[in-house]
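Student: build the 3D model from these lines:
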Amino acid sequence: MLEIVEGSLDESKEEMKLLLKQIRSRLSQFRKGTHHSKRTDQQQSYLDKWDAFLDRFKVSQMAPVKVGHIIINYKVYGQLIKKLKGFSVQCELQDRCLVIYYEKPSVKGEMRLFDISHLTKEIVENKDFFPRAEIIDY
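Tutor: Reported below is the predicted structural model:
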């Protein structure tokens, strides 16, 4: 199981909201400064990249948390753990993912939460506000 040991999900959520608001504002100004038909491929690529980033990092769907050397989406982890009530659950940190093993007498499986740090590098360069979690065995 994971336990947040440093930082707070609520504080991180507020920081993410502020950061996403700043990005949306910059993109809006950029769009106003360049007419759609006159944008270069490079400018359109820039807009597409940041639009995809905003879609991926909606505060309601994403809660990045550091676990060891990787960053995972804690919201997905929380949803999975809720569904695994009554199961024996163990977590293991591997090279580029967190593996969650679960089993009951008749059911056995594993779930992998892959590292999303490559998706967060744009915002980690500016601020590092993600909470830190550690694997705790119960």
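Student: make it CA atoms for all contacts and neighbour counts henceforth
Tutor: Fine.
Student: how about the helix or strand where Glu3 lies: buried residues?
Tutor: Assigned by DSSP states H and E, Glu3 falls within strand 2-6. With burial defined by 16 or more other CA atoms under 10 Å, the residues of strand 2-6 counted as buried are 2, 4.
Student: how about this one, so we can line them up?
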Amino acid sequence: MLKIVNGSLEDVKKELQSLIKSKRDYVAGLKDDLKNRKKALKAYEKQHPKKGRTDEVDLEILGKKSEVQKLEEKIKQKSAERDEFSQRFSITHMLPVSVGGIVINYKLYEKMLKKLDGFQLGCEVYKGEFILNYTSKVASGNLALYDISENLNGIVGIPEAIIIAEESEPDFEELLK
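Tutor: Predicted coordinates:
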């Protein structure tokens, strides 16, 4: 079982929300910049009608159109990155916690614990993975949670947890023998 010993889940929630908001704000800033560049390009083209333009002006307009196109592509890329990050690291699906030198999704861990109620559980960090072993009279298996630390650049308030032994109930059948 895991016990959080340093840091707070609430703090990391706020930090994730802040990071998602900053990515949203960055894309919004790029969109504002694009809007301003398009306005400036339109005004420049209006100042220099097609008839009577010099080659220098045509090159200038071509350069500005190229900048606008590059910015549109950048917005498309950053929007996709933002959307993927927002979906993947939404606090409804993700809460990072550091354990044994790796970072795992604590929400997924908690979800699995609920499903494994009644099983005998054990956990360990092995070769960069958090392994949750479960056994009962009927079934047994293990769940591996992978290290997600490389996806969490910029998050500094990740809580730390330690593995503690599960307090098991005595087996009454064994005691009666």
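Student: once they're superposed, tell me the TM-score.
Tutor: TM-score for the superposed pair, counting by TM-score structural alignment, normalised by the length of the first structure: 0.86. Supporting figures: 133 aligned residues with a CA RMSD of 1.9 Å.
Student: equivalent range in the first structure for stretch 94-104 of the second structure?
Tutor: Under TM-score structural alignment, the counterpart of stretch 94-104 of the second structure in the first structure spans residues 62-72.
Student: first-to-last residue distance for that stretch?
Tutor: Taking CA to CA, to the nearest Å, the first and last residues of stretch 62-72 of the first structure lie 9 Å apart.
Student: so what touches that stretch?
Tutor: Under the contact criterion CA atoms under 8 Å, 6 or more residues apart in numbering, stretch 62-72 of the first structure has outside partners 9, 12-13, 56, 73-75, 93, 96-98, 113-117, 130-135.
Student: by how much does the longest helix along the first structure deviate from the second structure on average?
Tutor: For the first structure, the longest helix by residue count, based on DSSP state H, is helix 9-33. Superposed on the second structure, helix 9-33 of the first structure shows a mean distance of 1.6 Å to its aligned residues (mean CA distance after the TM-score superposition for the first structure).
Student: and that helix, how far out from the chain's middle?
Tutor: Taking CA atoms, centre = their mean, to the nearest Å, one finds the center of helix 9-33 of the first structure at 16 Å from the center of the full chain.
Student: ok, stretch 72-81 of the first structure next?
Tutor: For stretch 72-81 of the first structure, the distance to the chain centre is 10 Å (CA atoms, centre = their mean).
Student: so who does the spatially most central residue of the second structure touch?
Tutor: The centroid of the second structure falls nearest to Phe89 when counting by CA atoms, centre = their mean (3.2 Å). For Phe89 of the second structure, the contacting residues are 16, 95, by CA under 8 Å, 6+ apart.
Student: quick one: the strands in the first structure?
Tutor: Using DSSP state E, the strands of the first structure run over 2-6, 64-67, 70-73, 88-93, 97-103, 108-114, 132-135.
Student: hey, which of those strands is tucked in deepest?
Tutor: Across the strands of the first structure, averaging neighbours per residue (mean count of other CA atoms under 10 Å) puts strand 64-67 on top, at a mean of 24.
Student: by how much does that one deviate from the second structure on average?
Tutor: Mean deviation for strand 64-67 of the first structure: 0.7 Å (mean CA distance after the TM-score superposition for the first structure).
Student: cool, thanks, talk later.
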